[in-house]
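K.L.:
Sequence and predicted structure are below.
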Amino acid sequence: MHYVNAKGILSNKNGMNLYRGCTHGCIYCDSRSNVYNMDHAFEDIEIKANATELLKKALKNKKEKVMIGTGSMTDPYIPLEKKIQSVRESLELINKYGHGFTCITKSNLVLRDLDLLKEINEKAKVVIQMTLTTYDEDLCKILEPNVCTTKERVKVLKILNKHDIPTVVWLCPILPFINDTEENINGILDYCIDSNVKGIICFGMGMTLREGNREYFYSKLDKQFPGLKEKYIKTYGNNYGIASPNQKELMKIFYKRTNENKIMNNPDEIFEYLHEFPSKDKTKQTTLF
């Protein structure tokens, strides 16, 4: 790990990244892509030393209450968070100044902050977004080796539901020829239904690959799925968006089951919900981060 002093902490859409880089080891991670211009090793976590100071100033000066989001680039609950506690400190400030919070994670470490999440949700709004990709536990350990498995994440969803904290699931990525099966999609949807999730974000059954993450992904395929790299190259070349050959059938299952169980499945609708800060008069008020 290493420290930097940042010039700012919140984007103009109220998103923040407290860390840069990750140690979860997910073989498909898009954040490894060269387009993000990371000038240090991906596992050498960059920590914003002045994050708390910057966030305090930003939240204090906000004229309107907003939803603060994190996790789009780096999972905020990487193991290092246990020691650094940047997320915990941020939640304390968000709670103090009356804003809302949402994050994307794969980690059960989020439960460490359940006390603060409950307080914020009672006064404003909290939505925890959890990524689920793989129903099979053994396969999950291969694809996402250094973070809790899908079963553990589902336990988190159920605990949050018990405490009336809304949840959204990211059903992605779905890797062609690996987890793009009816069994996998139905298994994940069973988990979501059982956990009473509010919405499931799915942009199609597939994944993205570009320079940087493609090379890392292919190196892992060579190790874990010998011969599959060649199939990817033959089928997709250097395409950025890679759709599963089973996409049509899998999306039918996705829409049928989410509609039957009244789970939001339109990404635009879900994003609107995530960004909406509840006003006192219950009128619709949206602030994008």
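P.N.:
Happy to help now that I have it.

K.L.:
rest of the way, CA atoms for contacts and neighbours
P.N.:
OK.

K.L.:
need the helices for the protein, in chain order.
P.N.:
In the chain, the segments counted as helices under DSSP state H are 51-60, 81-84, 86-96, 114-123, 137-143, 150-162, 182-194, 213-224, 228-236, 247-260, 267-275.

K.L.:
Phe42: which of those helices is closest?
P.N.:
Each of these was scored for nearness to Phe42 using C-alpha to C-alpha, and the closest is helix 213-224 (10.8 Å).

K.L.:
Show me how far that closest one is from its chain's centre.
P.N.:
Taking C-alpha atoms, centre = their mean, to the nearest Å, one finds helix 213-224 lying 22 Å from the centre of the chain it belongs to.

K.L.:
what's the answer for stretch 207-225, then?
P.N.:
Taking the mean C-alpha point of stretch 207-225 and that of its whole chain, the gap between them comes to 20 Å (C-alpha atoms, centre = their mean).

K.L.:
Please apply the same query to stretch 16-32.
P.N.:
Taking C-alpha atoms, centre = their mean, one finds the center of stretch 16-32 at 10 Å from the center of the full chain.

K.L.:
what does it contact?
P.N.:
By C-alpha atoms under 8 Å, 6 or more residues apart in numbering, the surrounding residues in contact with stretch 16-32 are 9-10, 41-48, 51, 68-76, 78-79, 86-87, 143-147, 173, 208-210, 212-214, 216-217, 220.

K.L.:
Could I have the PyMOL command that selects the buried members from the residues you listed?
P.N.:
Selecting just the buried residues from those in PyMOL takes one command, with 16 or more other C-alpha atoms under 10 Å as the test:
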select buried, resi 9+10+45+46+47+48+51+68+69+70+71+73+74+75+76+78+79+86+87+143+144+145+147+173+208+209+210+212+213+214+216+217+220
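
K.L.:
So which of the contacts of stretch 16-32 are in strands?
P.N.:
Glu46, Ile47, Lys48, Ile68, Gly69, Thr70, Thr208 (DSSP state E).

K.L.:
Output those residues in JSON lines; the columns should cover distance to Gly241.
P.N.:
Formatted as JSON lines, the entries for those read as follows, by distance: C-alpha to C-alpha, whole Å:
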{"residue": "Glu46", "distance to Gly241": "28"}
{"residue": "Ile47", "distance to Gly241": "31"}
{"residue": "Lys48", "distance to Gly241": "32"}
{"residue": "Ile68", "distance to Gly241": "29"}
{"residue": "Gly69", "distance to Gly241": "25"}
{"residue": "Thr70", "distance to Gly241": "24"}
{"residue": "Thr208", "distance to Gly241": "5"}
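
K.L.:
Got another one to weigh against that:
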Amino acid sequence: MHYVTSKTLLSSNNGMNLYRGCTHGCIYCDSRSECYNMNHDFEDIEVKQNSAELLKKELLKRPKSMVGTGSMTDPYIPIEKNLKYVRKSLEMIYRYGFGFTCITKSDLVLRDLDLLEKINERSKAVVQMTLTTADDDLCSILEPNVCVTSRRVEVLKTLSEAGIPTVVWLCPILPYINDSHENINGILDFCIESGVHGIICFGMGLTLREGNREYFYKKLDENFPGLREKYVEKFGDSYTVSSPNNRELMKIFKKRTDEKGILNDNDEIFRYLHNFPQDSVQTKLI
């Protein structure tokens, strides 16, 4: 871990990255790709030490809207437990009447349930959670340093019971690993049980490019001997790696989500995530 001083914190659409890098160890992580020009080891987390000062300054300048953590780094990585940068940000987001959404795989999000409830009562809070496999043992291989799927499902249920809407990212789906009917149906069962509002799915597959491809193949060699050669033969250097079962799995996804009234159109879900309720109660700035 190392600290940096940043000039800005929020992007033009209110994306917020308090940290850069990750220690969850997911074998498929696109954020390892060289195109992001990370000039430090991926597991050496970059911490924006002046984030609270920047956030306050930028919130005071902007109209009330949703603030979201970026998708490159899970905001609830282990160091957040002690640093509490996310929690401090949530306190400020609540104080100034903004909404909030994040993408995580961690049950640490429940530590901040009290603030999420307050934000949701005043404006809007949405928690997005990634589910890749219904099998906890496989989850421990694909995402070794974060809570397993069954625990994430407990988190989703707790959030739903607290009135916090949730969205699941059904990705990535790795060919010949978790691209089975059983797995997709298992994840959808969890989503239905948890009362999720929507499920984001870009198709059954993953993306590979320079940086993350090499790490992914290394992990395939460690955990799935012989599979790297199959990937190389089948997909070459393709950026988009689509499951041979994509068509039939997407039919299952569409049919079951339609039946249960779960949002499954990505554009519609992203509009929902970005939409700030204009009739929300605003408070005097402090």
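P.N.:
Okay, I see it. What you are looking at is a predicted structure, and each value in this text was computed from that prediction instead of being measured.

K.L.:
so which of the ones in strands among the contacts of stretch 16-32 of the first structure would you say is closest to Glu137 of the first structure?
P.N.:
Glu137 of the first structure lies nearest to Thr208 out of these, by C-alpha to C-alpha, at 22.8 Å.

K.L.:
and that closest one, how far is that from Asn34 of the first structure?
P.N.:
Relative to Asn34 of the first structure, Thr208 of the first structure is positioned 13 Å away (criterion: C-alpha to C-alpha, to the nearest Å).

K.L.:
cool, Glu152 of the first structure as well?
P.N.:
Computed with C-alpha to C-alpha, the distance linking Glu152 of the first structure and Asn34 of the first structure is 31 Å.

K.L.:
Same check on Lys198 of the first structure?
P.N.:
Using C-alpha to C-alpha, Lys198 of the first structure is found at 34 Å from Asn34 of the first structure.

K.L.:
Residues contacting stretch 128-137 of the first structure, please?
P.N.:
Outside of stretch 128-137 of the first structure, the residues that reach it under the criterion C-alpha under 8 Å, 6+ apart are 102-106, 140, 149-151, 153, 157, 165-174, 179, 184-185, 187-188.

K.L.:
List buried residues within those residues.
P.N.:
For the contacts of stretch 128-137 of the first structure, burial is judged from neighbour counts taken by 16+ other C-alpha under 10 Å, and it is met by 102-106, 140, 149-151, 153, 157, 165-174, 179, 184-185, 188.

K.L.:
so how many other residues sit close to Thr134 of the first structure?
P.N.:
Number of residues near Thr134 of the first structure (other C-alpha atoms under 10 Å) recorded here: 29.

K.L.:
and for stretch 20-33 of the first structure, what span of the second structure is it aligned with?
P.N.:
When stretch 20-33 of the first structure is aligned against the second structure using TM-score structural alignment, it corresponds to residues 20-33.

K.L.:
That stretch: how far from the chain's middle?
P.N.:
Averaging C-alpha positions (C-alpha atoms, centre = their mean) puts stretch 20-33 of the second structure 12 Å from its chain's average.

K.L.:
related to what we said a few turns ago, which of Lys198 and Asn34 of the first structure has more neighbours?
P.N.:
When Lys198 of the first structure and Asn34 are compared on other C-alpha under 10 Å, the one with more neighbours turns out to be Lys198, at 19 against 14.

K.L.:
So that one sits against Asn266, correct?
P.N.:
No - look at Lys198 of the first structure against Asn266 with C-alpha atoms under 8 Å: they stay out of range, at 11.5 Å.

K.L.:
What distance do you get for Asn161 of the first structure to Glu260 of the first structure?
P.N.:
Look at Asn161 of the first structure and Glu260 of the first structure: by C-alpha to C-alpha, they are 20 Å apart.

K.L.:
With neighbour numbers in mind, choose between these two.
P.N.:
Comparing Asn161 of the first structure with Glu260 by neighbour count (other C-alpha under 10 Å), the higher total belongs to Asn161, at 16 against 8.

K.L.:
May I see the buried residues of stretch 258-267 of the first structure?
P.N.:
The neighbour-count check on stretch 258-267 of the first structure (16+ other C-alpha under 10 Å) flags Thr258, Ile263, Met264, Asn265 as buried.

K.L.:
Name the nearest residue to the second one, sequence neighbours excluded.
P.N.:
Yep, that's Ile263 of the first structure we're talking about. Computed as C-alpha to C-alpha, 6 or more residues apart in numbering, the closest residue to Ile263 of the first structure that is not its neighbour in sequence is Gly199, at 5.1 Å.

K.L.:
For that neighbour, give me its contacts.
P.N.:
Remark: with contacts taken as C-alpha under 8 Å, 6+ apart, Gly199 of the first structure is in contact with Thr167, Val168, Val169, Ile263, Met264, Asn265, Ile270.

K.L.:
Could you identify the most distant pair in the residues you listed?
P.N.:
Within the contacts of Gly199 of the first structure, two members stand farthest from each other by C-alpha to C-alpha: Thr167 and Asn265, at 13.1 Å.

K.L.:
wait, isn't Ile263 of the first structure in contact with Lys198?
P.N.:
Yes - the criterion here is C-alpha under 8 Å, and Ile263 of the first structure meets it with Lys198 at 5.6 Å.

K.L.:
Kindly indicate which of the contacts of Gly199 of the first structure lies nearest Leu250 of the first structure.
P.N.:
Nearest member of those to Leu250 of the first structure, counting by C-alpha to C-alpha, is Asn265, at 13.8 Å.

K.L.:
Contact partners for the closest one?
P.N.:
Residues counted as contacts of Asn265 of the first structure (C-alpha under 8 Å, 6+ apart) are Gly199, Ile200, Ile201, Cys202, Tyr255, Thr258, Asn259.
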